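In: Sequence first, predicted coordinates after that:
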Amino acid sequence: MNWISNVVPPKIRSFLKRETPENLWVKCPDSGELVFHKDLEANLYVVPNSGYHMRIPALARLDALFDDGAYESLPTPEVPADPLKFRDVKRYSDRLKDYRARTGAADSIRLAAGALQGIEVTVAVQDFDFLGGSLGMAAGEAIVAGIFRAIDHKTPFIIFTASGGARMQEGMFSLMQMPRTTVAIQLLKAAKLPYIVVLTNPTTGGVTASYAMLGDIHIAEPGAVIGFAGARVIEQTIRERLPEGFQRAEYLREHGMIDIVVPRPQMRETLGRICRLLTKAPALAAA
């Protein structure tokens, strides 16, 4: 008990007590630093002092990417919601409804088109908040639709990957999205259009085994975990201790698996420069 509860009358006490919003301060998982959530959002969800890249909402990523934050949200194809009538602790169809209500997205891939430093681009963003960004029929169809749109409009195709892998609730229908997206990417390359992959934390499983590793350019955000199987699974299988930083973006860059590691605040400028280079567009005039 304290003096407010002991001495101050209830009516006055109600004025003194203020509700504090949740998540007002965010703790950095790396340094333990507390960051005001508005400052974190303004810095694209990168902790200012430690540089730790926290997960950024898909819509916030799109807002930060396109010129003046202006873009067109593209529709994604409809697919059967629950082809296997799958059920674990709850029905898969009910789980999908929950995540759609929670994220406002139809599935784990969002498509958008707009200008990036004056270059028209088609973009796909994988949303980890939707069932761990897992690859199912809807996500596969969305990627294929985005690639076909890029071919029709003769634009580069940029994808931001974030996934735990294939969606087990859809079984073989999920696994079939790996070759389907691979074929679509080959059509994009046959049209001589750039395919740029931005690997974010985490990019694993069947996504890494398919479209995430087929880009003309592979970019990664700092500290992103990128791989097929988890590090513990690999250690248990080969019975050896893995190197420090194994499967992290910086380790993969040093060993030639990715081309460049780019901090999120510099991503827009870097992607714009790469798109201009690959499409042979003139460089931007110096400010």
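Out: Happy to help now that I have it. Everything quoted here is computed from the prediction, not taken from an experiment.
In: only C-alpha atoms for contact and neighbour calcs from this point on.
Out: Will do.
In: ok, which stretches of the stretch 51-200 of the chain are strands?
Out: 71-74, 109-116, 119-126, 157-163, 195-203 (DSSP state E, counting those that start in this stretch).
In: Run through the neighbouring helices and strands of the longest one.
Out: Based on contacts counted as 3 or more Cα pairs under 8 Å, 6 or more residues apart in numbering; DSSP states H and E, the elements that strand 195-203 packs against are strand 157-163, helix 177-190, strand 217-220.
In: one more time with 7 Å
Out: strand 157-163, strand 217-220 (3 or more Cα pairs under 7 Å, 6 or more residues apart in numbering; DSSP states H and E).
In: so how far is the next helix or strand after it from its chain's centroid?
Out: Sequence-wise, the next helix or strand downstream of strand 195-203 (DSSP states H and E) is helix 205-208. For helix 205-208, the distance from its own C-alpha centre to the chain's C-alpha centre is 13 Å (Cα atoms, centre = their mean, to the nearest Å).
In: Comparison target, given below:
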Amino acid sequence: MSWFKRKDKGIQTPTEAKKEAPDGLWFKTPSGKIIHTRELKNNAYVSPEDGYHVRIGSKEYFEILFDENEFTELDENMESADPLKFKDSKPYPDRIKASQAKSGLKDAVRTAYGKINGLDLTIACMDFNFIGGSMGSVVGEKIARAIDHSIQNKKPFLMISKSGGARMMEAGLSLMQMAKTSAKLALLSEAKIPYISLLTDPTTGGVTASYAMLGDFNISEPGALIGFAGPRVIRETIGKDLPKGFQSAEFVLEHGFLDFIVDRRNLKSKLYTLLKMLK
């Protein structure tokens, strides 16, 4: 049985010859499930074992929704200014440039139009990687112009929200975007053009208090955090423990603020069915 015994118990590979796995090759979900990033991408960035929906941005949503990932972007070079000369440890223009360099984005939303299974659709998608997806003047203006595009061309409008709320560096100007976008959506409604609002993780603050909840259909991804103030702030304010699952998409659906929850892997087909029905 000598063939069954390992004669040399030493390390066969010299330390200097060992290769480390590249960073970002594997993804671990909060429940501990591990998945290869390539498989994760092929599965619409949803873990197949536990259904965990990884946070993604406009690049990924456009890939998932637009046919052949073909689309025309609107106002792609619009950038934030510093009208209030906001005072902080880091000047606002520097913060903007740092976020642009890190994220590769101009601001916290991208707008584009294209086709979804052959049907025309205009999409505005927020990016949490840009200053927490905060809503500033550029975000409001780009969304308003995307709605104008939908009205002028009679195309349905999809808003994909993912935000920490209003951008404090723009103060009142940021809050004004709530009224501006809501007014534009009223015009969209008058034109009888469908508006679908998709709330993803997280959708909070002034975004929730305006365009995110004004859809003809308000839908969400599983497990998304949806609310105005965060759970910690509410708990400290009222001095009471919150119900289990408070502000989760499932909790919000149960209490009548959502029409349905859709798995991202079925998002394109569900949207197509909905738009086909409305058409």
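Out: Received, thanks. A quick note: this is a predicted structure, and the numbers were derived from the prediction, not measured.
In: most neighbours per residue, which of the helices and strands packed on strand 195-203 of the first structure?
Out: Most buried of those by mean neighbour count (mean count of other Cα atoms under 10 Å) is strand 157-163; its value is a mean of 26.
In: Contacts for that strand, please.
Out: Strand 157-163 of the first structure is contacted from outside by 121-128, 132-134, 147, 150, 194-204, 207, 212, using Cα atoms under 7 Å, 6 or more residues apart in numbering.
In: Which of the strands of the stretch 51-200 of the first structure sits closest to Val46 of the first structure?
Out: Proximity to Val46 of the first structure (Cα to Cα) singles out strand 195-203 among those, at 12.7 Å.
In: what's the average distance of the closest one to the second structure?
Out: Compared with the second structure after the fit, strand 195-203 of the first structure shows a mean deviation of 0.3 Å (mean Cα distance after the TM-score superposition for the first structure).
In: So what touches that strand?
Out: By Cα under 7 Å, 6+ apart, strand 195-203 of the first structure touches 156-164, 212, 215-221, 224-227.
In: in it, what counts as buried?
Out: Tyr195, Ile196, Val197, Val198, Leu199, Thr200, Asn201, Pro202, Thr203 (16 or more other Cα atoms under 10 Å).
In: and which of those residues is nearest to Arg13 of the first structure?
Out: Asn201 (45.8 Å).
In: and the counterpart of Ser210 of the first structure in the second structure, how many neighbours?
Out: Taking TM-score structural alignment, Ser210 of the first structure has Ser210 as its aligned residue in the second structure. Other residues near Ser210 of the second structure come to 19 when the count uses other Cα atoms under 10 Å.
In: Hmm, Ser182 and Ser210 of the second structure touching each other?
Out: Yes. Proximity of Ser210 of the second structure to Ser182 meets the contact threshold set by Cα atoms under 7 Å, at 6.2 Å.
In: Correct me if wrong, but Thr273 of the second structure is in a helix.
Out: Yes. Assessed by DSSP: H, G, I helix; E, B strand; the rest coil, Thr273 of the second structure belongs to a helix.
In: List the residues that contact the match of Ser210 of the first structure.
Out: Met178, Ser182.
In: any idea how far it is from Gln177 of the second structure?
Out: 9 Å (Cα to Cα, to the nearest Å).
In: Return the residues in contact with Thr181 of the second structure.
Out: Gly140, Ile143, Ala144, Tyr211.
In: Which of the residues you listed ranks first by neighbour count?
Out: Ile143 (27 neighbours).
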